[in-house]
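Asks: the sequence isn't on hand, but the structure is:
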């Protein structure tokens, strides 16, 4: 599998996704502040990968602490967690992972564990989350593969593959699983402006797996749907509200509306950690606003006139009514999503041995 990130004795190693597809290089983050920079600058990206990166950032920060007592370490842990939480606001996996690490730390401190024991346990926890993410992606693939056509073309938007996770992928994991089962699938990858995750990343990793892939300009999807050239759409998610409304990379909403108009199934693939029961509906999901230079410049060259106003929201929200099904590691959710999501989250809470998978 593509090594998106890896815990090493001297830090966390990240595949630099800003350099793909032309350059395969790595960035070693040797402290938690560098992990925060890696997340903020999109060297690592994708909600599941961001979550595990943050967990490893917490473990790295605590492991490097020189605190001699728990009260001092408590203060340091709060700063570490707050620093990592401030990197990107939309991907709920970030906050889920930090909270899980915080709770693990608190349980150890309350049990009078020694500081060396706490450090070792947090490293183990973050590495466990890495393994769990890969397991979850493969489970999503198993659940979702049969939803895709036996033969046909599947459209995806942004990158929800191995590069967005710890391995295998969410939406692309479902595609991979379908191909592994013998489906004859070609992929249309929206270029995904302005950061071009589809053109740079999705195409790179699918071709790496010998899955036929065609890159589309973002404004081509509707025309191809009208011509009957797209049989299914599958995307990932950065946050799913309690009612099924889903935040994903900007442009996803337009694709969903077009799919609905043309009678094409529109699927979302995401782990349970991407579902945010505390957010009732999509209007409450915070949307990250990114630098204007991502729009004004391409490869360092200015593309827009000076003085032009720029909008650059990183995400939009697709209302649940446009979503045919949500594929998770525990199974497939269908409307009414308020009910199916609540039931699945309740089941996960009652089966702790599966809740983190």
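Replies: Ah, there it is. Predicted model, so just to flag it, every value in this text is computed and none were measured. Residues are numbered from 1 along each chain as shown.

Asks: going by C-alpha atoms from here, please, whenever you check contacts or count neighbours.
Replies: Fine.

Asks: flag every buried residue along stretch 16-30.
Replies: Buried residues in stretch 16-30, counting neighbours by 16 or more other CA atoms under 10 Å, are found at 16-18, 20, 26-30.

Asks: ok, residues contacting that stretch?
Replies: By CA atoms under 8 Å, 6 or more residues apart in numbering, the surrounding residues in contact with stretch 16-30 are 10-15, 35, 38, 42-45, 60, 163, 200-201, 204.

Asks: could you do stretch 92-108 as well?
Replies: With CA under 8 Å, 6+ apart, stretch 92-108 has contacts from 47-48, 50-52, 54-55, 58, 77, 81, 84-85, 88, 118, 122, 125-126, 238-239, 273-276.

Asks: same deal with stretch 132-145?
Replies: Counting by CA under 8 Å, 6+ apart, 48, 165-170, 173-178, 181, 269-271, 327-332, 356-357 sit against stretch 132-145.

Asks: what about the residue nearest the centre of the chain, distance to residue 184?
Replies: Compute the mean C-alpha point of the chain, and by CA atoms, centre = their mean the closest residue is residue 47, 2.4 Å away. The gap separating residue 47 from residue 184 is 28 Å, by CA to CA, to the nearest Å.

Asks: go on, residue 83?
Replies: Residue 83 is 45 Å from residue 184, by CA to CA.

Asks: can you give me the strands in the stretch 101-250 of the chain?
Replies: 151-156, 184-190, 213-216, 232-235, 239-241, 246-249 (DSSP state E, counting those that start in this stretch).

Asks: for residue 281, find the nearest of the ones you listed.
Replies: strand 239-241 (5.1 Å; CA to CA).

Asks: would you mark the buried spots in the longest helix seen in the chain?
Replies: Looking across the chain with DSSP state H, the single longest helix is helix 115-144. For helix 115-144, burial by neighbour count (16+ other CA under 10 Å) applies to 115, 118-119, 121-123, 125-127, 129-130, 132-144.

Asks: and the comparison structure, right after this:
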């Protein structure tokens, strides 16, 4: 089990929020995470001394967001190696903790490959553990750099599509520093617009049932003094009808080879609304989120979350009384449909913005070229 303690204020990401760090503790190394289930009521950290504690943190959403899950997965492999756990088993358990988020498996695989290669070369478990940690730290650094490049490319695209500034951007779920080694994906673009004086309003979808928009995106927006307004998910249609949305910016947990995008449930309805109202629908995600091994949207495994997340409301402020640890809002025994994600087809996506640039229109051929360009940049 992970241990919880108050934050120290050290090792913060660029936005000033402590999200994830490797720590050498007296009892051995550990991965320290900002517990996102406690936000915004409390900034508290979880200490994960072993891979099983990290898996629990991933499944409980204490740590979340596709890019950050990849980083956490890589550090998890390094943690297993440094602590003397069975690395193969830990890697498999970590990679499967949240099946839709492809970055998690990518991060695990990167550190695991570094570990196996070093072990085969040297036969020294200590040297292999160090190699896994080096790979995790490199991924962490690269994600921060990718975040900055995505923000630049995204802002340039917004300015091209919406000349004159004064952007009114609608976003869904949370895509800021809480999901990244840097300042995020879609949120980083909105933040760049804010810093450039070109953001008029950030519309923040509440994002039911776990309120990542209300709890996390609003938390980040307030820290940056952004002009933002929170709305319930089902109020988005009235905003579009009023002509109050200039662009939709979301992240992604997986992009299939054909350009289908899996993101937090509620994204697909926004894409349909955006298309009807002739509003750009833009996905911002690192190239590692593109999965050539998933041919189309129908092939994406969509994680099903516990029904109690729908039948109960959780709050870090209120005493929990329900069977699932929340406040019951539905009759006892009510069944709930609770997919964590939905899938938006490529024809509804105006552009996918990555650290290597924007893809528009979104086609399988364009994504193949993007991934090839990314590999060339990585190898050079």
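Replies: Right, received. Where do you want to start? Every value quoted in this text rests on a predicted model; they were computed, and no experiment measured them.

Asks: report the TM-score for the pair.
Replies: For these two chains in superposition, a TM-score of 0.94 is obtained (TM-score structural alignment, normalised by the length of structure 1); 345 aligned residues with a CA RMSD of 1.3 Å.

Asks: thinking again about what came up before, and the furthest pair within the buried residues of stretch 16-30 of structure 1?
Replies: Of all pairs in these, the most separated under CA to CA is 20 and 30 at 22.1 Å.

Asks: so residue 306 of structure 2 sits right up against residue 312, yeah?
Replies: No: counting by CA atoms under 8 Å, residue 306 of structure 2 stays clear of residue 312, with 10.5 Å between them.

Asks: counting neighbours, go ahead and name the busier of these two.
Replies: Taking other CA atoms under 10 Å, residue 306 of structure 2 and residue 312 do not tie; residue 312 has more neighbours (22 against 14).

Asks: what's the nearest residue to the aligned partner of that one in structure 1 if we skip its chain neighbours?
Replies: Alignment note (TM-score structural alignment): residue 312 of structure 2 maps to residue 297 of structure 1. Leaving aside its sequence neighbours, residue 297 of structure 1 sits nearest to residue 303 (CA to CA, 6 or more residues apart in numbering; 5.3 Å).

Asks: aligned to the one you found, what sits in structure 2?
Replies: By TM-score structural alignment, residue 303 of structure 1 lines up with residue 329 in structure 2.

Asks: with residue 264 of structure 1 instead?
Replies: By TM-score structural alignment, residue 264 of structure 1 lines up with residue 279.

Asks: look up how far residue 198 of structure 2 lies from its match.
Replies: From residue 279 of structure 2 to residue 198 of structure 2 the distance is 17 Å (CA to CA).

Asks: just residue 376 of structure 2 next, same as before
Replies: 34 Å.

Asks: more neighbours, the two?
Replies: Neighbour count, other CA under 10 Å: between residue 376 of structure 2 and residue 198, residue 198 has more, with 19 against 10.

Asks: counterpart of the more buried one in structure 1?
Replies: Here residue 198 of structure 2 is matched to residue 183 in structure 1, going by TM-score structural alignment.

Asks: just checking, its match touches residue 153?
Replies: No: between residue 183 of structure 1 and residue 153 there is no contact under CA under 8 Å: 10.5 Å.

Asks: out of the contacts of stretch 132-145 of structure 1, which sit inside helices?
Replies: Using DSSP H, those in helices are 48, 173-178.

Asks: could you check which residue of structure 1 pairs with residue 43 of structure 2?
Replies: Match for residue 43 of structure 2 (TM-score structural alignment): residue 24.

Asks: what do you get for residue 299 of structure 2?
Replies: Checking TM-score structural alignment: residue 299 of structure 2 goes with residue 284.

Asks: mind checking how far that match is from residue 225 of structure 1?
Replies: To residue 225 of structure 1, residue 284 of structure 1 is 31 Å away according to CA to CA.

Asks: how much space separates residue 211 of structure 2 from residue 230 of structure 2?
Replies: Distance from residue 211 of structure 2 to residue 230 of structure 2, by CA to CA: 11 Å.

Asks: quick one: which of the two has more around it?
Replies: More neighbours surround residue 211 than the other of residue 211 of structure 2 and residue 230, with 20 against 17 (other CA under 10 Å).

Asks: list the contacts for the residue lying closest to that one once chain neighbours are set aside?
Replies: Using CA to CA, 6+ apart and skipping the chain neighbours, the partner closest in space to residue 211 of structure 2 is residue 173 (7.6 Å). Residues near residue 173 of structure 2 by CA under 8 Å, 6+ apart: 205-207, 211-213, 217, 250, 264.

Asks: so which of those is the most crowded?
Replies: residue 217 (29 neighbours).

Asks: what's the nearest residue to it if we skip its chain neighbours?
Replies: Using CA to CA, 6+ apart and skipping residues adjacent in sequence, the residue nearest residue 217 of structure 2 is residue 174, 5.1 Å away.

Asks: which position in structure 1 aligns with that neighbour?
Replies: Per TM-score structural alignment, residue 174 of structure 2 is aligned with residue 159.

Asks: on that earlier part again, now do the contacts for the residue nearest to residue 297 of structure 1.
Replies: 295-297.

Asks: would you map the helices across the stretch 201-350 of structure 1?
Replies: Under the criterion DSSP state H, counting those that start in this stretch, helices of the stretch 201-350 of structure 1 are mapped to 203-208, 221-226, 252-261, 293-296, 337-350.

Asks: quickly compare these and say which is most buried.
Replies: helix 252-261 (a mean of 20; mean count of other CA atoms under 10 Å).

Asks: how far off centre is that helix?
Replies: A distance of 20 Å separates the centroid of the chain from that of helix 252-261 of structure 1, by CA atoms, centre = their mean, to the nearest Å.
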